[in-house]
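Enquirer: for reference, the sequence and a predicted model appear below.
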Amino acid sequence: MHFDLIAARSAVHSGERSAVGLLDAARMASDTPANRHTFVRTFWEQAEAAARAADLAAGSAALPCLPLAGLAVSVKDLFDVAGQPTTGGSRVLQDGAPAAQDAAAVARLRAAGAALTGHTNMTEFAFSGVGWNPHHGTPPNPADPDVPRIPGGSTSGGAVSVATGAAWAALGSDTGGSIRIPAALQGLVGFKNTARLTPLEGAIPLSTTLDTACAITKSVRDAVLLHEVLAARQVRANRRPLRAWRLAIARDTMQDGLDGTVANAFDSTLQRLRNQGAQIEQIGLPELSQLSRIQATGGFSAAESWAWHRVRLEVDGERYDPRVAQRIRRGAQMSAADYIDLVHARRAWIAQVERQLEGFDAVLSPTVPIVAPPIAAIADDDAEFFRVNALLLRNPSIVNMLDGCALSLPCHAPDQLPVGLMVWSSALHDDTVLAVSLAIEAALLLEGA
């Protein structure tokens, strides 16, 4: 196991390492060229106060050692941090007043001892899986030091902060894959919990139906810890061996159009898991192909973002990223009847898919079907941008529509660009998904992933 947040926490609690020293290292990492577009704003002073408090607790039997031990956690520029503006990666809100109080998720991180280091860059208003931001620059994917590649979005800067060592974990959101896409493209772990388990108060909404507050981490066990903090609940992850879980592969839709690197990594991963005794069965899920028809009028994100942005677009539309504004404005064409039909269609679709998944503990799929393309390929080409965006969102957004839970973990060889394996299930099977992911991560490490 690499040096993850839990290992760093143990070192702080034992006095082997200081939280202040680890925070200094994170700050140095944030100042490197790799992070030139990662943060929208930083708040190191309050982070240092949290780190000092953690070191005091480690040296005193009278003070409690908190779960996040003064370690660096970045916050997507979507969540309120008391005393700071929240701008959603946009210029439209840059003149807004500072937040009066922390968002609920931020408050839970702070209470757990996190050293909150800064607001991270993101796709404007979280409306894209690419990670492109014309206002603050697009954070380059650190997985390829030679070719600037997209980071994935919308939690782009959050993922880069973790991948470069500028944070141990990143608070973000996932509406159609915004945690899992950048995690997959950067070789990290991203867990999207069942949406209702984590609070969204104090966060700029994209889709009030689909938004989920969750985190990007370095390991699956870190994902368990962050989920416990954010959801204020204890995960009961059954530590059964890999062979004790019954796993499915979705034959339909999710394996369509894989590029060579993803296809090879996915096939190799399945074989390695089978070598470790995993029971994996391929199943048909024709219901997945129905989503394009169900969302033909625009979907929840278009309708619900239009409700939030319509006045701002009328007044300040020229300051929006045109690609984001175009997607939001699609919601203007949806009628109330369209929206009600969508709600009912989703409910019926969820029931159909859940019936198909009965008897399986989790489903395995590629998180996204492609590796990260160069930023240059999408920078000035709207058609290519929207093609890549649709590909990136296709697999993870299925889980959001299912109201389910999913974790992406890396499954590529060391000499490959990052590829994510998505472990997913329906609503409130979070602990099972986490338990299966722990077993898969252990098996892949054993096989020398």
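Expert: Looks like it came in fine.
Enquirer: from now on I want contacts and neighbour counts done on CA atoms only, so please keep to that.
Expert: Will do.
Enquirer: now the strands for the stretch 101-250 of the chain?
Expert: For the stretch 101-250 of the chain, the strands defined by DSSP state E, counting those that start in this stretch occupy 115-120, 169-173, 189-192, 213-217, 246-250.
Enquirer: residues in contact with the very next helix or strand once past the last one?
Expert: Toward the C-terminal end, the helix or strand that comes next after strand 246-250 (DSSP states H and E) is helix 260-275. Residues external to helix 260-275 that are found in contact with it (CA atoms under 8 Å, 6 or more residues apart in numbering): 280, 365-366, 369-371, 411-413, 416-417, 419, 421, 440, 443-444, 447.
Enquirer: relative to strand 246-250, how tilted is the longest helix seen in the chain?
Expert: In the chain, with assignment by DSSP state H, the single longest helix is helix 336-357. Put simply, helix 336-357 runs at 130 degrees to strand 246-250, going by axes from the mean of the first three to the mean of the last three CA atoms, to 10 degrees.
Enquirer: quick one: list the elements packing against the next helix or strand after helix 336-357.
Expert: Using DSSP H and E, the helix or strand that follows helix 336-357 in sequence is strand 362-366. Contact partners of strand 362-366 among helices and strands, from 3 or more CA pairs under 8 Å, 6 or more residues apart in numbering; DSSP states H and E: strand 246-250, helix 260-275, strand 420-425, helix 430-446.
Enquirer: strand 362-366: which residues count as buried?
Expert: Across strand 362-366, burial judged by 16 or more other CA atoms under 10 Å covers 362-366.
Enquirer: okay, Cys65 and Trp168: tell me how far apart.
Expert: 17 Å (CA to CA, to the nearest Å).
Enquirer: one step back: from the helices and strands packed on strand 362-366, which stretch is densest packed?
Expert: strand 420-425 (a mean of 28; mean count of other CA atoms under 10 Å).
Enquirer: so who does the spatially most central residue of the chain touch?
Expert: In the chain, the C-alpha nearest the mean C-alpha coordinate belongs to Ile179, at 1.1 Å (CA atoms, centre = their mean). The contact partners of Ile179, taken as CA under 8 Å, 6+ apart, are 153-155, 172-173, 190-192, 214-216.
Enquirer: let's bring in a second model and compare:
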Amino acid sequence: MSELHTLSVAEAGRLIGSRKVSPVELVEAMLARIAAVDDRLNSYLLVLAERALSTARTAEAEIMAGGWRGPLHGIPFGIKDNYHVAGLPTTGGSRLMQDSPPQPETATIVARLERAGAILMGKLNTWEYGTGDGQVYHDLPYPVARNPWDLARFTGGSSTGAGAAVAGGTALFALGSDTGGSIRLPAAACGLQGLKPTFGRNSRAACLPNCWSLDHTGALTWTVEDQAIVLGATAGFDPRDPSSATAPVPDYRRGLHEGVRGLVIGIVRDLDGVDPAIRAGIEDAGKRLAEAGAILREVSLPAPLSTYQAVAWTINWAESFSIHEQDFLARRGQMGRALRTKMGAGFCVRAVDYLAALRERRRLALATDALVRSVDALLIPGAFHVAPSLREPDTVPAFTRDTACAAFNLSGHPALSLCTGFDAGGLPLNAQIVGRTFDEATVLRVAQAYEAATPWRARKPDPAPHAPEPIMPDTTPPSVSPEHLAEAERYATRYGLDGLAPAEVAELALLLDKTAAAGLAIPRQSSKEDEPAHVFRVPLR
């Protein structure tokens, strides 16, 4: 038998269900793995050893008495530390929440997993509040999570610990959250399968918000079948989440292995800036799907990627700032630089640009939906680059910026980051499989057909004994004209942002230009009747 920490969810579930492995054995193996490697992976912020062992003993007794609940019973998992758990603190990876009291309620999808018998091992590392500006400044209360394939490399953000944990064997699966790629980017960097379901498919209740209208919750797993198992437990309507959908939840494992013969796969080849190795992996994926009987059709997104990005950034900046406004105005000195910079951008967004973004979002979502509905699934780049080195900090922001991920946060379609092999240096490659709304079953079916035809799931990382020291990014204050500095200072004073240091004023001046450029890049609607994507409805829930 393989070492227990290397099992997939499906493999472990079968062993537990047949009583060949006990939940206690599995949890003990995971705790041993955490003790062996997490001093350098930094996947966990909080390990719940006694709680997990106690739950495992209860699960073992239930199973021995004939009460096996299904494939998640006894399976250890971790959650990004933006999910609330009753009786435990949530830190969001931030100094601002270090003294937070225990939470009164548990996030809906965490509670559903626990009802299915899964065992919570602890809370996982994250970018501060699950967001930032794309750079890693090494200035948070916890050390940065490291990529198990190469400890000098970035895990992808913002679900950093989730990527490190599943790839490094400190959790069999993990929950992340995704506003513009924060499940799919760690999956891409760490060689995992990461699914952002349809907007509303999984509840967001009792998960710290980042951007209300773009946030999705979901899992990172080792295999596609694991995704089917986990989504089957988490999906479904939740009255606690105003955006929760009432669409019925199918059995995602039924039909998973039916193959792709006769399915039409739209392949997107015309995005610029994709690394050659990433592009080659996507072409190979298309070739293998065609060999399995799929019909490939070359297609294009209905708008330039830059339009999707300007819309997503503007919505994200504005909504995120609304969430954290009071902390930014009163306690920004306790924020890490990445969060502080993003809040500065939100501070600068004009209301008219936010509403223009919402109006354009509706148009983009409808056009994207028409594209997706013209095929059975899309094959499209996800992250355009392999995981960057933390010793080359200038390369880190591009990993988050250069992607086709945010398009499907805007449109709400399900999108899965799929491992498509490895480059010459042994770093994971990736692609996205995108499906029709609430048709995660087809996304998983296509991904499973590719996974079954390739050897990538047999390859596991072996973390090095030591993590190299990162190199800090350059934070030299930018050069800004006196006129721009004066304009920024007046703006800050007018809206209650007092006591800025000269470097902060200079940064604010650049953010005013950056947000204005993004806002002006958003197309304006020709009709006065074109409403924004947010439409007020009654009764509220």
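Expert: Arrived safely. Please read these numbers as outputs of a predicted model, since none were measured by experiment.
Enquirer: TM between them?
Expert: TM-score of the superposed chains, computed with TM-score structural alignment, normalised by the length of the first structure, equals 0.91; 437 aligned residues with a CA RMSD of 2.4 Å.
Enquirer: the residue nearest to the centre of the first structure pairs with which position in the second structure?
Expert: Mapped onto the second structure by TM-score structural alignment, Ile179 of the first structure lines up with Ile183.
Enquirer: from Thr217 of the second structure, how far out is that match?
Expert: With distances taken as CA to CA, Ile183 of the second structure is found 8 Å from Thr217 of the second structure.
Enquirer: what do the two both touch?
Expert: Going by CA under 8 Å, 6+ apart, residues that sit against Ile183 of the second structure and also against Thr217 are 176-177, 196.
Enquirer: now a ChimeraX select for only the buried ones of the residues you listed.
Expert: Applying 16+ other CA under 10 Å to those, the buried members can be selected in ChimeraX as follows:
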select :176,177,196
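Enquirer: out of the shared contacts of Ile183 and Thr217 of the second structure, who's nearest Glu62 of the second structure?
Expert: Using CA to CA, Gly176 is the member of those that sits closest to Glu62 of the second structure, with 28.8 Å.
Enquirer: out of the helices and strands packed on strand 362-366 of the first structure, which gets nearest to Ile340 of the first structure?
Expert: strand 420-425 (25.4 Å).
Enquirer: whereabouts in the second structure does that closest one align?
Expert: Mapped onto the second structure using TM-score structural alignment, strand 420-425 of the first structure covers residues 430-435.
Enquirer: still on that earlier bit, of Cys65 and Trp168 of the first structure, who's got more company?
Expert: Taking neighbours as other CA atoms under 10 Å, Cys65 of the first structure and Trp168 compare with Trp168 leading, 29 against 22.
Enquirer: any idea what that one aligns with in the second structure?
Expert: By TM-score structural alignment, Trp168 of the first structure lines up with Leu172 in the second structure.
Enquirer: what residues does its match make contact with?
Expert: Contacts of Leu172 of the second structure by CA under 8 Å, 6+ apart are 5-9, 75-77, 165-166, 221-222.
Enquirer: just give me the match in the second structure for Asn141 of the first structure.
Expert: Counting by TM-score structural alignment, Asn141 of the first structure lines up with Asn147 in the second structure.
Enquirer: what's the separation between the closest residue to its match other than its chain neighbours and Ala189 of the second structure?
Expert: Nearest in space to Asn147 of the second structure, with sequence neighbours left out and distances taken as CA to CA, 6 or more residues apart in numbering, is Thr155 at 4.7 Å. Computed as CA to CA, the Thr155 of the second structure to Ala189 of the second structure distance reads 6 Å.
Enquirer: quick check: neighbours shared by those two?
Expert: Counting by CA under 8 Å, 6+ apart, the residues touching both Thr155 of the second structure and Ala189 are 147, 163, 387.
Enquirer: are any of the residues you listed buried, and which?
Expert: Buried residues within these, defined by neighbour count using 16+ other CA under 10 Å: 147, 163, 387.
Enquirer: Provide the secondary structure category for Val40 of the first structure.
Expert: Put simply, Val40 of the first structure is strand when judged by DSSP: H, G, I helix; E, B strand; the rest coil.
Enquirer: and Thr515 of the second structure, how many neighbours?
Expert: 23.
Enquirer: who's in contact with the nearest residue in space to it that is not next to it in sequence?
Expert: Excluding its sequence neighbours, the residue lying closest to Thr515 of the second structure (CA to CA, 6+ apart) is Val349, at 5.9 Å. Going by CA under 8 Å, 6+ apart, Val349 of the second structure touches 314, 317-318, 512, 515-516, 519.
Enquirer: what is the burial count for the alignment partner in the second structure of Ala54 of the first structure?
Expert: Aligned counterpart of Ala54 of the first structure in the second structure: Ala59 (TM-score structural alignment). By the criterion of other CA under 10 Å, Ala59 of the second structure has 24 neighbours.
Enquirer: circling back to that earlier point, Ser159 is in contact with the match of Asn141 of the first structure, correct?
Expert: No. With contact defined as CA atoms under 8 Å, Asn147 of the second structure does not reach Ser159; the gap is 12.0 Å.
Enquirer: thinking again about what came up before, could you measure from the residue nearest to Thr515 of the second structure over to Pro502 of the second structure?
Expert: For Val349 of the second structure, the distance to Pro502 of the second structure - CA to CA - is 21 Å.
Enquirer: cool, and Leu305 of the second structure?
Expert: Leu305 of the second structure is 35 Å from Pro502 of the second structure, by CA to CA.
Enquirer: the two: which is more packed in?
Expert: Each of Leu305 of the second structure and Pro502 has its neighbours counted (other CA under 10 Å); Leu305 has more, 17 against 12.
Enquirer: helix, strand, or coil at the aligned residue in the first structure for the more buried one?
Expert: Residue pairing (TM-score structural alignment): Leu305 of the second structure is matched to Ser289 of the first structure. Secondary structure, three-state DSSP: Ser289 of the first structure is helix.
Enquirer: and His413 of the second structure, how far is that from Val21 of the second structure?
Expert: According to CA to CA, His413 of the second structure stands 38 Å off from Val21 of the second structure.
Enquirer: those two - which one has more neighbours?
Expert: Comparing His413 of the second structure with Val21 by other CA under 10 Å, the one with more neighbours is His413, at 24 against 17.
Enquirer: map the more buried one across to the first structure for me.
Expert: By TM-score structural alignment, His413 of the second structure lines up with Gly404 in the first structure.
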